[in-house]
Each structure stands twice: as structure tokens, then as C-alpha cells.
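A.B. asks: sequence? don't have it. structure:
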């Protein structure tokens, strides 16, 4: 029995895994790809070779080739996309806003209300159901076997940009960038109140609440949860609310929503984190009516994944995508601007 020490940790919303393997003292010389094939469960030889080519596999901190001979006490680290957990995804002819597509990937602008992938309570009508249908209609060059690869997610009631991998290599290459936190992700959010500091960084572990597993709590002492960092900047202060820009350094579940609540500025109309209550009250009689009309106009939390940048898997060049705020989101911002003008 091998004495290799293997650690596995899930990162970035559990869409891929980090492995750390220490070869035992009696390890005989063996090719790196063959060694990993023996030691990484549920990973095909193709997935391992793609990981090595994408430099998602390192030996003693350095990228190397598949032919490298593993030696005793070598420390091998790798990040690989997790295999899909759903046995069947039903293709559905859904309307998708695909703003860019090439042989390696596509960029989708997801609307509010659409779940990203099938799960309990949402087996149909998801983005992935629509993408599977979309790919079936394309000449993939692999007899229709191509399937979209989910590298990251955004919440059901958050709108905005997602990158979808079309090949195994692209998925591994992109997953490594998410793991290394080199993906540029900028969100815009309408939050309650005006932060005292116009530009700042929120650091605090994010983990599931003991009171309600559907909600994420912030643990600034690091006692629970996973390390999370959000950089924010106020774009437009509107006294009662503020339009802010948020850049994610990490990608935890509900990260921006939990972090904003933690600093006392929950996202507007976010029912999970207290943003659907009338806050920053005004004595004027029209204030309550104004807020309620905004709630009615904007379904879900006022959070939009506005821009996305990364190194392309094939060209190895930086590419950047941007989208406008959804019309109802923009309309709510304008209503607040008008309210201040006539207050």
C-alpha cells in the first residue's frame, strides 16, 4: 500500500478541486501522467494530460511535462474541474443571450430568474439545459458529443456574464485561472446607504450559517468558512442607496451579498440578506411608496455581473467582456436619482 499523502480541497463554489500529493519515500521513478492516473480518483488520462498542458499541475512548485519522472518526496499540486454530478441533463430550446462564441468557449449574459445548473427543485429551465440543446445543434466536430463546461456560477436572481468552456482543455485552463484568482470579475450592485469609506476591501471568511444552511455568514476571525475578499468602490452615492462596483478576489457562494450585509449595507431588494426591507427611512410620506415601487420594478437583488476578463485558452491573450445593467436595474437607479432631485 502506498504511503503517499493526498489532500483534496474544494474551491470556487465547489466547481473544481485542489489536490496536493506527497510521493512516499519508496516511490519508484514513474511518468507524471501515469502517477496521477493512479492517484487521482475519477480523473481520466485525458483530463490529467489537459491539466499538465494547461499548467494546472505543478511539481515542487514548478510546471513540468507529462514525461517527468516522479521521485520520492516530490510535492505535486493540481487543480481539476470536478466531474458532473448529474446523470442526465434534458436539452431544452431556451432563449439564451450568447454575446460571444468561438471553438473554445462562449460568453452568456444570464437574465435574472434563471438558475445556472440543474439541482434539487430546479431540474429544468436552467442555463445548462439550454446550453446542452444549443450544443446539440452545432457542428462540434465530435459527432455531437460536445457539452458545455461550467467553470463558475452566479445566483438565480443575479444577472450577468458567465464563461462556458466548450472543450475539456478550455475548462481546465479556465478553472486554473479561477483557482489562481487571476480572472477579472466586476459586479455592480445597488446597496442600502452610503459607506463611510468610498473605496475599500472587505475580508472575512464566508461559510454556511448554522441557523439556516441556505444563508452564508461572515466569520472575520477565520473560525469557519473559506477565505473571501471583495474590493468595492462607490460609483454613485444617492443618500439612501449607493451604486457600487465590486471586484471579486475569491468566488465564494453569495460572497458579495454576505459581505455587503456584514458591513451594514445589504444589497437592495435582497430578501435573503435583509435588503427587501425599507431601510434608511425618510419622514416624507412618499418615501415608502417610492421604495415599494422600486421593489416591484426590480425582481431579486440588485446585483449584476457586469464584466469578465481572462486569458484565452487558445490564443493565450487577455480578452475582456462587458455588458450594460439590465433595463429594470437601470430604471431603479434613475428613480432614486429623480427622487433626490425632487426631494
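C.D. replies: Alright, I've got the coordinates. Note that this is a predicted model, so its numbers are computed, not measured.
A.B. asks: rest of the way, CA atoms for contacts and neighbours
C.D. replies: OK.
A.B. asks: Could I get the buried residue list for stretch 116-124?
C.D. replies: For stretch 116-124, a neighbour-count test (16 or more other CA atoms under 10 Å) marks 116-118, 124 as buried.
A.B. asks: Would you mind pulling the contact partners of the longest helix that the chain contains?
C.D. replies: Counting by DSSP state H, the longest helix found in the chain is helix 327-342. Contacts of helix 327-342 with the rest of the structure, by CA atoms under 8 Å, 6 or more residues apart in numbering, involve 190, 238, 241, 243, 294, 297-298, 302.
A.B. asks: Could you pull out the helices in the stretch 201-343 of the chain for me?
C.D. replies: Assigned helices in the stretch 201-343 of the chain, in chain order: 255-262, 286-297, 327-342 (criterion: DSSP state H, counting those that start in this stretch).
A.B. asks: Next, the contact list for residue 97, please.
C.D. replies: 108-110.
A.B. asks: same thing but 10 Å
C.D. replies: Residues near residue 97 by CA atoms under 10 Å, 6 or more residues apart in numbering: 107-111, 161.
A.B. asks: cool, residue 231 as well?
C.D. replies: 186, 199-203, 245-249, 256.
A.B. asks: before we move on, what about residue 121?
C.D. replies: Taking CA under 10 Å, 6+ apart as the definition, residue 121 has no contacts.
A.B. asks: ditto for residue 229
C.D. replies: Here residue 229 is in contact with 201-206, 247-252, 255-256, 259 (CA under 10 Å, 6+ apart).
A.B. asks: Going by residue numbers, what spans are strands in the stretch 101-250 of the chain?
C.D. replies: According to DSSP state E, counting those that start in this stretch, the stretch 101-250 of the chain carries its strands in the segments 105-110, 149-150, 159-165, 184-192, 199-203, 205-208, 216-219, 229-238, 241-248.
A.B. asks: What is the nearest of the contacts of residue 229 to residue 77?
C.D. replies: If you rank the contacts of residue 229 by distance to residue 77 using CA to CA, residue 250 comes first, at 19.3 Å.
A.B. asks: That closest one contacts residue 180, doesn't it?
C.D. replies: Yes - between residue 250 and residue 180 there is a contact at 9.1 Å, judged by CA atoms under 10 Å.
A.B. asks: also this one, for the comparison:
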């Protein structure tokens, strides 16, 4: 993948307090370190916190969830070890509501629908295959989609996940002929110039685990002509 190097000067922070920090991830960034050895977004956020609050030594940051490398949008981090398990519990109990936007090639067969598949991950090619019925080592995947805009050559679909599986949105949308723009792995015919895909974690809402107030955070999509047409 054509990598966009992250640094704290261009980090887009959407929300922060003493307990959590929420950022808008760019395409090409990895949330947590992996075998590539590329600098992860978690390290960039640690540097940002260290500089802003003049914190010497190691800065604590808990990774709560991840987004695929070519995907953009909202990522939440825990700023304390006390809050991390609380955020994990919110995700586990599905008390965090996430909405995604996807730009797809073909018009969905229905204006809105619920997709139920069984996904099986192949670690060799890092891809999940969606099946209509349960197969060995598969996991049930449920999402709800709605067509929200027709563009000149594409369609904007809003997706809400009921489960969180590997490449779930990418795999399930491809099964109904709605491959996401730029997603070669799941059948789109050409890549985007920056190796991104047009899948964006658009918004998130949940009760703050400490303050007990409802948070709603929205992330602007990347600047390009197609995303701009959606706003």
C-alpha cells in the first residue's frame, strides 16, 4: 500500500478529555503496530498527548478497536487503564453505535436491507468470504444498510453493524454486487491512487464511561471530489 506517513502535526482530533481521545484516521495509517514495522496511529497519538500536556516518560494509551488500513474515520483510544475495560465492555455489549459510509459501484438491490452472512477468514490472503449458510470456522455477520444518495457514477450507502467481523462491510456488500470503490481485494476493477478504499467510519455515539453523558462524534470524510459530493 502507498503509505501516508502520520505525524502529530496533522493528526485530526475530534474529541479529547482526561479519559478518552477520538481521532479521524486517514487512509494508509495502521491503528496498532504490526509486522510491517510502520509507525502506528497509536504512537502518533501518544506523541501528541506527550507534547500537548508536557508528559515526560511513557504515555498510556489503550487501543479499543481498529479500522482496516485503507479505511478512514473514527477511532477511539483510552487515555487511562481504568477506562479501557469500560470502553471494551461498551463495545462487547453493543452499546456503542457506529455508522459507516461506503461509496459503491452499483446500485443496491434494495433501498435498505439487512444482510446476514457467515464470514470465514483466510489468514493467507487476509480476506473474508461470505457464505449464505454456516460453514466450518465461520462467524455470523449482520449489517443494516440504507441507500442515502445517488451520485453521477456511484452510490452512497450508510451502514450500521450489528456484529464486528473481519472485513465485514467489504465482504458483505460485495455479495450483493456493491463493491466499495477502490477495493481490489473484494472485486472493484481499479485501485484508488492512494491505495485507499471509499469506506469511512462516519459517526459514533455512546454514553461516556466516566461522565455518563451521551457523546455523538462525526468525522468528515477525506477531501476528494466523490466524498465532497456526498456532503
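C.D. replies: Ah, there it is. Bear in mind that the values here come from a model prediction, so they are computed numbers and not experimental data.
A.B. asks: quick one: TM-score?
C.D. replies: Superposed pair, TM-score by TM-score structural alignment, normalised by the length of the second structure: 0.87. Supporting alignment: 223 aligned residues with a CA RMSD of 2.4 Å.
A.B. asks: So between residue 250 and residue 180 of the first structure, which is more surrounded?
C.D. replies: Using other CA atoms under 10 Å, the more surrounded residue of residue 250 of the first structure and residue 180 is residue 250, with 22 against 13.
A.B. asks: Under the alignment, what does that one map to in the second structure?
C.D. replies: Taking TM-score structural alignment, the alignment pairs residue 250 of the first structure with residue 163 from the second structure.
A.B. asks: circling back: which among the buried residues of stretch 116-124 of the first structure gets closest to residue 79 of the first structure?
C.D. replies: Distances from residue 79 of the first structure to those, taken by CA to CA, are shortest for residue 117, at 21.4 Å.
A.B. asks: What residues sit buried inside the longest helix of the first structure?
C.D. replies: 329, 332-333, 336-337.
A.B. asks: Then stretch 118-134 of the second structure?
C.D. replies: Neighbour-count burial for stretch 118-134 of the second structure [16+ other CA under 10 Å]: 118-121, 127-131.
A.B. asks: what's the span of it, first residue to last?
C.D. replies: 5 Å (CA to CA, to the nearest Å).
A.B. asks: Could you do stretch 89-108 of the second structure as well?
C.D. replies: End to end - CA to CA - stretch 89-108 of the second structure spans 34 Å.
A.B. asks: ditto for stretch 209-218 of the second structure
C.D. replies: 19 Å.
A.B. asks: how about it, aligned to which bit of the first structure?
C.D. replies: Taking TM-score structural alignment, stretch 209-218 of the second structure hits residues 313-322 over in the first structure.
A.B. asks: could you list every residue that touches residue 192 of the second structure?
C.D. replies: 70, 181-184, 198.
A.B. asks: Quickly name whichever of those is closest to residue 62 of the second structure.
C.D. replies: residue 70 (21.6 Å).
A.B. asks: Compute the distance between the closest one and residue 105 of the second structure, please.
C.D. replies: Distance from residue 70 of the second structure to residue 105 of the second structure, by CA to CA: 17 Å.
A.B. asks: More neighbours: these two, which one.
C.D. replies: Per other CA under 10 Å, whichever of residue 70 of the second structure and residue 105 has more neighbours is residue 70, with 24 against 19.
A.B. asks: ok, back up a step: dump the strands of the stretch 101-250 of the first structure to JSON lines, plus distance to residue 31 of the first structure.
C.D. replies: As requested, the strands of the stretch 101-250 of the first structure are exported to JSON lines (distance: least, CA to CA, whole Å):
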{"stretch": "strand 105-110", "distance to residue 31 of the first structure": "31"}
{"stretch": "strand 149-150", "distance to residue 31 of the first structure": "28"}
{"stretch": "strand 159-165", "distance to residue 31 of the first structure": "28"}
{"stretch": "strand 184-192", "distance to residue 31 of the first structure": "35"}
{"stretch": "strand 199-203", "distance to residue 31 of the first structure": "41"}
{"stretch": "strand 205-208", "distance to residue 31 of the first structure": "38"}
{"stretch": "strand 216-219", "distance to residue 31 of the first structure": "43"}
{"stretch": "strand 229-238", "distance to residue 31 of the first structure": "38"}
{"stretch": "strand 241-248", "distance to residue 31 of the first structure": "37"}
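A.B. asks: distance of the residue of the second structure most remote from its centre from residue 192 of the second structure?
C.D. replies: Most distant residue from the mean C-alpha position of the second structure: residue 56, 30.9 Å away (CA atoms, centre = their mean). To residue 192 of the second structure, residue 56 of the second structure is 40 Å away according to CA to CA.
A.B. asks: just residue 10 of the second structure next, same as before
C.D. replies: 22 Å.
A.B. asks: And residue 57 of the second structure, by the same measure?
C.D. replies: 39 Å.
A.B. asks: Give the equivalent position in the first structure for residue 125 of the second structure.
C.D. replies: Residue 125 of the second structure maps onto residue 213 in the first structure, by TM-score structural alignment.
A.B. asks: whereabouts in the first structure does stretch 14-34 of the second structure align?
C.D. replies: Going by TM-score structural alignment: stretch 14-34 of the second structure matches residues 99-119.
A.B. asks: Residue 189 is in contact with residue 268 of the first structure, correct?
C.D. replies: Yes - between residue 268 of the first structure and residue 189 there is a contact at 8.0 Å, judged by CA under 10 Å.
A.B. asks: can you list residues touching both of these two?
C.D. replies: 242-243, 257, 301-303.
A.B. asks: quick check, nearest of these to residue 223 of the first structure?
C.D. replies: Using CA to CA, these come closest to residue 223 of the first structure at residue 257, 19.9 Å.
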